[in-house]
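Trainee: With the input below, show me the fold.
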Amino acid sequence: MTLPQAVISFALVAGLLTLVPGMDTALVLRSSISRSRGFAFATAIGISTGAMIWGVAAAVGVSALLAASEMAYRVLTIAGAAYMIWLGLSLLWKSLRHGKAAAAPEAAAPVPGRNEFVRGWLSGTGTNLLNPKVGVFYIATIPQFIPAGESPLLVGVLLAGVHCVLTMVWFTLLIFGTGYASRWLKGTRSIRMIDSITGTVLVGFGLRLALEPAH
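Mentor: Here you go, the predicted structure:
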């Protein structure tokens, strides 16, 4: 297999994975609807940052160590599950607060500043870094697409970069698509419903991650 063939083959696999709805998609959609387009892009960039870090880790063998060590995997799994559950419960609590304030007149959404963008990026990065399944995916796939004679580190970074580009293209379509519907989705009731759904999804992912048997 040549390097171009490896990149194309990996892109097909990563592209299919990107299109599968999951926690990352829920976070980006929620950010786009209830926050702002900039915040949603910051979250998407954070998700891609986490994926790139996992890709580099897989290339240098860190993810292989994680996959081989049941204790390390379990510790990261519990940490990731706790983070997802906390994030989900925070959104559920926010939806309850929105519900109590529903009778009040709607105020204009605040313009996000630099701190808001940083928070979006940290949210996306933390979500991906604390999900060991991302690392396991890379360690299970990247070695299969490294041509003989090529540098594992450089090819690993290249393939992770391909995945990040595909992810950003998909999230960009989602963010702009959501933006066209924002007139109907940015009301207090809509945001409350979105927070409730996203929070429930995150708590569900966290519980499933925490309760699934060790690999």
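
Trainee: Only C-alpha atoms from now on, for both contacts and neighbour counts.
Mentor: Will do.

Trainee: Nearest the middle, which residue of this structure would you pick?
Mentor: Asp24 (3.2 Å; C-alpha atoms, centre = their mean).

Trainee: Confirm for me that that residue is in contact with Ile45.
Mentor: No - Asp24 is beyond contact range of Ile45, at 11.1 Å (criterion: C-alpha atoms under 8 Å).

Trainee: quick one: common contacting residues for the two?
Mentor: Gly124 (C-alpha atoms under 8 Å, 6 or more residues apart in numbering).

Trainee: Next, the buried residues of stretch 90-108.
Mentor: Applying a neighbour-count criterion of 16 or more other C-alpha atoms under 10 Å, one finds 90-96, 98 buried in stretch 90-108.

Trainee: And the helices in this structure?
Mentor: Under the criterion DSSP state H, the chain carries helices at the ranges 3-19, 23-34, 37-60, 62-68, 70-100, 114-129, 132-141, 152-180, 182-185, 188-211.

Trainee: OK, contacts around Met1?
Mentor: 147-148.

Trainee: Identify, from the buried residues of stretch 90-108, the entry nearest to Ala40.
Mentor: Closest to Ala40 out of the buried residues of stretch 90-108 is Leu91 (15.6 Å), distances taken as C-alpha to C-alpha.

Trainee: Second input sequence below; structure requested for side-by-side comparison:
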Amino acid sequence: MNEVNVLLTLASVHFIALMSPGPDFALVVQNSTRYGRQTGIAIAFGLSIGILIHSILSLTGISYLVHSHPTLFLLLQLMGGSYLAYLGLTGIKSIIQSIRKSSQDKKPGKDFTLNSKKQAFTRGLTTNLLNPKALVFFVSLMSTLVPASMSVEGKVAALVILWSLSLFWFALLAWALSTKRLQLVLARVAIYIDVICCLLFSILGTAILWQAVTQLLTN
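Mentor: Predicted coordinates:
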């Protein structure tokens, strides 16, 4: 398989993975719906930088060392699972507080959790970097599709493709969810989107923590 075919296959597999529901997808949906386009795009940029870092670490073999070293990978699982669970639980707590305030004041509850583009970027970057499933995915993707003999130019092209596709997809999603017409519709169901996304974060985080604790107890 020549390098062009490798890059096309890499792009196809990665783009399909991007569209699958997960913490990155949920983060963009939740915050683009609640805070609008600029916040959603800032999160998209943070997620794409996280993906770029994962890709570089996988190409250089650093991610493989982490994945193959039980203690390091366990530490990443504990950190990542705790962070996702924290996002979910604090989000649910904020939703409850917002509902209570709305019922008491008879006014819409105040937005919560993100107050700036920098904070949105950091949230996106951290969510992707601390996701152990992302590390496993990129280790598998790079080791399977990118041969060690691939030229430096080809590897750089692979990094650019993975980063640009990630930014394109998440920014497109943020843009689509923040159009004026759709915002009017989503405003009525924003609280339900928040609940679903927070539950997803909580479930994924708890599942990762459970897997890590189970591995720790069995070893």
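
Trainee: Could I get the TM-score for this pair?
Mentor: Remark: TM-score between the superposed chains equals 0.87 [TM-score structural alignment, normalised by the length of the first structure]; 209 aligned residues with a C-alpha RMSD of 2.4 Å.

Trainee: ok, back up a step: and for the residue nearest to the centre of the first structure, nearest residue in space, chain neighbours not counted?
Mentor: With C-alpha to C-alpha, 6 or more residues apart in numbering as the criterion, Asp24 of the first structure has its nearest non-adjacent residue at 7.2 Å, and that residue is Ile47.

Trainee: Look up how far Thr2 of the first structure lies from the one you found.
Mentor: Between Ile47 of the first structure and Thr2 of the first structure the distance is 29 Å, computed by C-alpha to C-alpha, to the nearest Å.

Trainee: Compare those two (neighbour count), which wins?
Mentor: Per other C-alpha atoms under 10 Å, whichever of Ile47 of the first structure and Thr2 has more neighbours is Ile47, with 28 against 11.

Trainee: gap between the more buried one and Thr77 of the first structure?
Mentor: Computed with C-alpha to C-alpha, the distance linking Ile47 of the first structure and Thr77 of the first structure is 17 Å.

Trainee: Please apply the same query to Trp86 of the first structure.
Mentor: 14 Å.

Trainee: One more: Leu12 of the first structure?
Mentor: Computed as C-alpha to C-alpha, the Leu12 of the first structure to Thr77 of the first structure distance reads 28 Å.

Trainee: same thing with Asp195 of the first structure?
Mentor: 24 Å.

Trainee: ok, now which ones touch Asp24 of the first structure?
Mentor: Contact partners of Asp24 of the first structure, counting by C-alpha under 8 Å, 6+ apart, are 47, 124, 127.

Trainee: one more time with 10 Å, if that's ok
Mentor: Taking C-alpha atoms under 10 Å, 6 or more residues apart in numbering, we find Asp24 of the first structure in contact with 18, 30, 43-44, 47-48, 124, 127-128, 167, 171, 202.

Trainee: With Trp184 of the first structure instead?
Mentor: Shown in contact with Trp184 of the first structure (C-alpha under 10 Å, 6+ apart): 33, 190.

Trainee: Tell me, how many residues neighbour the residue nearest to Ala158 of the second structure when sequence neighbours are not counted?
Mentor: Using C-alpha to C-alpha, 6+ apart and skipping the chain neighbours, the partner closest in space to Ala158 of the second structure is Leu7 (6.1 Å). For Leu7 of the second structure, the neighbour count with other C-alpha under 10 Å is 20.

Trainee: quick one: contacts for Leu7 of the second structure?
Mentor: Residues in contact with Leu7 of the second structure (C-alpha under 10 Å, 6+ apart) are 13, 145-146, 154-155, 157-159, 161-162.

Trainee: I'd like to know which of those is nearest to Ile208 of the second structure.
Mentor: Relative to Ile208 of the second structure, the closest of the contacts of Leu7 of the second structure is Val13; by C-alpha to C-alpha it sits at 23.5 Å.

Trainee: correct me, but the closest one touches Leu141?
Mentor: Yes - Val13 of the second structure lies in contact with Leu141 (C-alpha atoms under 10 Å); the separation is 8.4 Å.

Trainee: When those two are compared, which one has more neighbours?
Mentor: A direct count of neighbours by other C-alpha under 10 Å for Val13 of the second structure and Leu141 places Leu141 higher, at 17 against 13.

Trainee: re the thing from before, so Trp86 and Thr77 of the first structure - more neighbours on which side?
Mentor: It is Thr77, of Trp86 of the first structure and Thr77, that has more neighbours when counted by other C-alpha under 10 Å, with 22 against 16.

Trainee: distance of that one from Pro112 of the first structure?
Mentor: Distance from Thr77 of the first structure to Pro112 of the first structure, counting by C-alpha to C-alpha: 32 Å.

Trainee: which ones are touching Ser36 of the first structure?
Mentor: Here Ser36 of the first structure is in contact with 30, 42, 109-112, 116-117, 175, 179, 182, 186 (criterion: C-alpha under 10 Å, 6+ apart).

Trainee: scratch that, Ser123 of the first structure
Mentor: 27, 42-44, 46-47, 87, 117.

Trainee: if we go to 7 Å?
Mentor: 43, 46 (C-alpha atoms under 7 Å, 6 or more residues apart in numbering).

Trainee: For Phe201 of the second structure, grab the count of nearby residues.
Mentor: Neighbourhood size, Phe201 of the second structure [other C-alpha under 10 Å]: 26.

Trainee: so it makes contact with Ala85?
Mentor: Yes - Phe201 of the second structure is within contact range of Ala85, at 5.8 Å (criterion: C-alpha atoms under 7 Å).

Trainee: Just the buried ones from the contacts of Ser36 of the first structure?
Mentor: 30, 42, 116-117, 175, 179, 182, 186.

Trainee: In TSV: those residues, plus distance to Pro132 of the first structure.
Mentor: Shown next, in TSV, are these (distance: C-alpha to C-alpha, whole Å):
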residue	distance to Pro132 of the first structure
Arg30	23
Ala42	22
Glu116	26
Phe117	25
Ile175	26
Gly179	31
Ser182	33
Lys186	33
